[in-house]
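Colleague: Starting from these lines, generate the structure:
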Amino acid sequence: MAAVVARRSLFLVAAATPASAQRLTAEVWRDPQCGCCAGWVEHLRAEGFVVTDRVVPSVAPFRRMLGTPADLLSCHAARVGGWLAVEGHV
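Modeller: As a prediction, the model looks like this:
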């Protein structure tokens, strides 16, 4: 009986591992003139995100692509996990 329970526990851990082992991606567009943006990218990396860091002359086209409302604009924008838009310091 203990072997059955142990196998079930092992199966549950194995089933959960791939989902928890996947690291979230973050695609960041940022202003080259801003001092905080590089720090924000490093913070994301330190928290385990796989970051694509895009230093661009203007973040505006990417904000439009992400659908960011004008009253929420900041110096950097990101798309997390391929779908969630994040603007500024969160």
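Colleague: hey, let's count contacts and neighbours off CA atoms from now on
Modeller: Will do.
Colleague: do you know how far H89 is from V4?
Modeller: Distance from H89 to V4, counting by CA to CA, to the nearest Å: 48 Å.
Colleague: Ok, A60 next?
Modeller: In terms of CA to CA, A60 sits 57 Å off from V4.
Colleague: quick one: W29 and V56 touch, right?
Modeller: Yes - applying CA atoms under 8 Å as the test, W29 and V56 come out as touching, 6.5 Å apart.
Colleague: Looking at these two, which one has more neighbours?
Modeller: Taking neighbours as other CA atoms under 10 Å, W29 and V56 compare with W29 leading, 26 against 16.
Colleague: separation between the more buried one and T68?
Modeller: The gap separating W29 from T68 is 13 Å, by CA to CA.
Colleague: Here is a second sequence; please produce its structure as well for comparison:
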Amino acid sequence: MKLKIALAAAAAVLVPVSLASMASVASDETVQVYKDANCGCCGGWIDHMRTSGFDVEATNLSYEALSAKKAEAGIADEHASCHTAFVGGYVIEGHVPAEDVRRLLSERPEAVGLTAPGMPAASPGMDMGSEPYDVLLAHGDGTTDVYARH
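Modeller: This is a model prediction of the structure:
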């Protein structure tokens, strides 16, 4: 009985701390986005991230500079999208949902980051359909694994 009481007390103390730290993941990390100035869907994704609690700073780049930024980050052409972001030491390529970014920052896997290759119609910022799409976890060796299905 004493063990049950002790466990319940420990849980009561730890749960609020865990929830508070989960909530702070979004606000403690600034998302640095690199995009084309004329891309409306990039703006839509930025709005999605801000609405989800992230601080976002956006920088407009030329097509050439943006392509170079993607290559430097280790994003292969087949995994590329219209904008590239950085947060918490990871690259976020394209229209990755905020919930996946939050999970990445919480789990901290050994990886380059996340990518939603191309421009999935149902993804945040695109918002043009219900086609399923995958978010991929990109590894340093160029391989990927499915991280989330939407």
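Colleague: how about the strands in structure 2?
Modeller: All strands of structure 2, identified by DSSP state E, fall at 30-35, 55-60, 84-87, 90-94, 113-116, 134-138, 144-149.
Colleague: Kindly list the longest helix within structure 2.
Modeller: Using DSSP state H to define each element, structure 2 has its longest helix at helix 2-28.
Colleague: give me the number of residues near the alignment partner in structure 1 of E57 of structure 2?
Modeller: Aligned by TM-score structural alignment, E57 of structure 2 pairs with T52 of structure 1. Around T52 of structure 1 there are 15 other residues, counting by other CA under 10 Å.
Colleague: Contact partners for T52 of structure 1?
Modeller: Contact analysis of T52 of structure 1 by CA atoms under 8 Å, 6 or more residues apart in numbering lists 25-28.
Colleague: how about 6 Å then?
Modeller: Each residue near T52 of structure 1 by CA atoms under 6 Å, 6 or more residues apart in numbering is listed here: E27.
Colleague: Any figure for the gap between it and E27 of structure 1?
Modeller: Using CA to CA, T52 of structure 1 is found at 5 Å from E27 of structure 1.
Colleague: what's the answer for A85 of structure 1, then?
Modeller: Taken as CA to CA, the span from A85 of structure 1 to E27 of structure 1 is 10 Å.
Colleague: any residues in contact with both of those two?
Modeller: Residues within reach of A85 of structure 1 and of E27 at once, by CA under 6 Å, 6+ apart, are 78-79.
Colleague: ok so, going back, buried sites along the longest helix of structure 2?
Modeller: Using 16 or more other CA atoms under 10 Å as the test for burial, helix 2-28 of structure 2 gives 25-26.
Colleague: Show me what it is packed up against.
Modeller: Using 3 or more CA pairs under 6 Å, 6 or more residues apart in numbering; DSSP states H and E, no helix or strand is in contact with helix 2-28 of structure 2.
Colleague: So what's the residue count around the nearest residue to D55 of structure 2 once chain neighbours are set aside?
Modeller: Closest residue in space to D55 of structure 2, ignoring its immediate chain neighbours: T30 at 4.9 Å, by CA to CA, 6 or more residues apart in numbering. As a burial measure, T30 of structure 2 scores 16 neighbours (other CA under 10 Å).
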